[in-house]
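Undergrad: this one's structure only:
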């Protein structure tokens, strides 16, 4: 993320993958296209026509009023599951899909934070020095006044990635982890 001039796409849906790939191809700048391996099983509508999705424009995938969950790539799936579970506990979670992590759509984050005052950032990267840390720093610099509680990052622990199925289940954050943190924020 710290390479000047580099754009980074991190789609979470098949529709966005095609639109961002087309945007990447026609862009005159270098683009890194990040695809999470767990998204390869995702089904969704993808039109046959050409279309593009602009870099730096996130989308609210689920409106809410109590807590903002900013999700990157695969974690959108887990964030939407968490929002469903939280709704059953009368917690209304707004879920934001950034779609690109460079540039980051600051406005969509700040607009949501102005409503909720509480922020969870979730990513399958490591907690230290990752995308979630960058977004947290961005909020601290430009929107600290909107926060009612400290920012929460739901990321992978700072240990090497395990190779086994059971170890991966313990390593990667999921909807339950997000729910636990959201409930804590609501106290």
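TA: That came through fine. Only a predicted model underlies this, so the values are computations on that prediction, with no experimental measurement involved.
Undergrad: Could you use CA atoms for every contact and neighbour count after this?
TA: OK.
Undergrad: all helices of this protein, in order?
TA: Per DSSP state H, the chain carries helices over the ranges 14-26, 75-87, 106-116, 131-142, 165-171, 175-186.
Undergrad: In TSV: those helices, plus mean neighbour count and distance to residue 125.
TA: Shown next, in TSV, are those (neighbours: other CA atoms under 10 Å; distance: least, CA to CA, whole Å):
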stretch	mean neighbour count	distance to residue 125
helix 14-26	18	19
helix 75-87	21	10
helix 106-116	19	19
helix 131-142	18	7
helix 165-171	12	11
helix 175-186	17	15
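Undergrad: Figure out which of the ones you listed is closest to residue 60.
TA: Relative to residue 60, the nearest member of the helices of the chain by CA to CA is helix 106-116, separated by 7.9 Å.
Undergrad: what angle do that closest one and helix 131-142 make?
TA: Put simply, helix 106-116 runs at 70 degrees to helix 131-142, going by axes from the mean of the first three to the mean of the last three CA atoms, to 10 degrees.
Undergrad: helices or strands up against helix 106-116?
TA: Helices and strands touching helix 106-116, by 3 or more CA pairs under 8 Å, 6 or more residues apart in numbering; DSSP states H and E, are strand 67-71, strand 93-97.
Undergrad: Next one for the comparison:
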């Protein structure tokens, strides 16, 4: 099955453009999820990227075709979900940092052990726990189950700023968020 032309075009673009374009998209994993409200872009030429030093067993999916998942464990604790961008072999992606939960809130609350909808998916580790994302989804196409990704039909107001939790290229403004969203992992400065 080939990617829909619009989806393929979006994911073939540089990661900052993809990260911005994903704000407002609907992401579901096995029917659980919501509206993407925060992303971060990474590129193979970016010293903060997992792909900066080249291909490894851990980051191999980031070098794959666009519109596929790259799932890795952060600090040995949390799963993080990224969407691969650009052409195969380049090593670029977008970290999905936060969702506004809209589908499957009861299951998300059980998985996360809390009631506050604002905290269910506010951060990449929380998001993956709420959606049931694990390494088993690494390398999977975003157009195939368990994923459902619907791009926004209208452009939302987006804010940009430095990425979070990195020690290299800290001033690069490749973090994007839905302006005014209360579901962000952290407010923008």
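TA: That came through, no problem. Remember, it's a predicted structure, so these values are computed and weren't measured experimentally.
Undergrad: After superposing, what score do the chains get?
TA: Here the TM-score for the pair of chains, by TM-score structural alignment, normalised by the length of structure 1, is 0.24; 89 aligned residues with a CA RMSD of 6.2 Å.
Undergrad: how about TSV for the helices of structure 1, with distance to residue 93 of structure 1 added?
TA: Converted to TSV, the helices of structure 1 look like this (distance: least, CA to CA, whole Å):
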stretch	distance to residue 93 of structure 1
helix 14-26	22
helix 75-87	5
helix 106-116	9
helix 131-142	18
helix 165-171	24
helix 175-186	8
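Undergrad: Could you name the stretch from these that's closest to residue 97 of structure 1?
TA: Of these, nearest to residue 97 of structure 1 by CA to CA is helix 75-87, at 6.3 Å.
Undergrad: now the angle from the closest one to strand 93-97?
TA: Using the same axes, to 10 degrees, helix 75-87 of structure 1 lies at 170 degrees relative to strand 93-97.
Undergrad: what's the angle between helix 75-87 of structure 1 and strand 67-71?
TA: 160 degrees.
Undergrad: who's in contact with helix 75-87 of structure 1?
TA: 12, 62, 69, 71, 92-97, 122-124, 174-176, 178-179, 182 (CA atoms under 8 Å, 6 or more residues apart in numbering).
Undergrad: Check the helices and strands packed on helix 106-116 of structure 1 for me and report the most buried one.
TA: Counting by mean count of other CA atoms under 10 Å, strand 67-71 has the highest mean neighbour count of these, with a mean of 28.
Undergrad: for the lengthiest strand in structure 1, packing partners?
TA: What stands out as the longest strand in structure 1, according to DSSP state E, is strand 119-126. Secondary-structure packing of strand 119-126 of structure 1 (3+ CA pairs under 8 Å, 6+ apart): strand 67-71, helix 75-87, helix 131-142, strand 152-156, helix 175-186.
Undergrad: okay, these in a markdown table with distance to residue 21 of structure 1 next?
TA: Formatted as a markdown table, those follow (distance: least, CA to CA, whole Å):
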| stretch | distance to residue 21 of structure 1 |
| --- | --- |
| strand 67-71 | 19 |
| helix 75-87 | 19 |
| helix 131-142 | 20 |
| strand 152-156 | 26 |
| helix 175-186 | 28 |
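Undergrad: so which of the ones you listed comes closest to residue 33 of structure 1?
TA: Using CA to CA, these put helix 131-142 closest to residue 33 of structure 1, at 14.7 Å.
Undergrad: Quick one: work out the angle between that closest one and strand 152-156.
TA: Going by the same axes, to 10 degrees, helix 131-142 of structure 1 makes 160 degrees with strand 152-156.
Undergrad: re earlier: do you know which of the helices and strands packed on helix 106-116 of structure 1 lies nearest residue 112 of structure 1?
TA: When those are compared by CA to CA, strand 67-71 sits nearest residue 112 of structure 1, at 6.3 Å.
Undergrad: Which strands or helices does that closest one pack on?
TA: strand 93-97, helix 106-116, strand 119-126.
Undergrad: ends of stretch 121-139 of structure 1, how far apart?
TA: This stretch, stretch 121-139 of structure 1, spans 11 Å end to end (CA to CA, to the nearest Å).
Undergrad: And the next helix or strand past the helix or strand encompassing residue 41 of structure 2?
TA: Using DSSP states H and E, the element containing residue 41 of structure 2 is strand 32-42. Downstream of strand 32-42 of structure 2, the first helix or strand assigned by DSSP H and E is strand 69-74.
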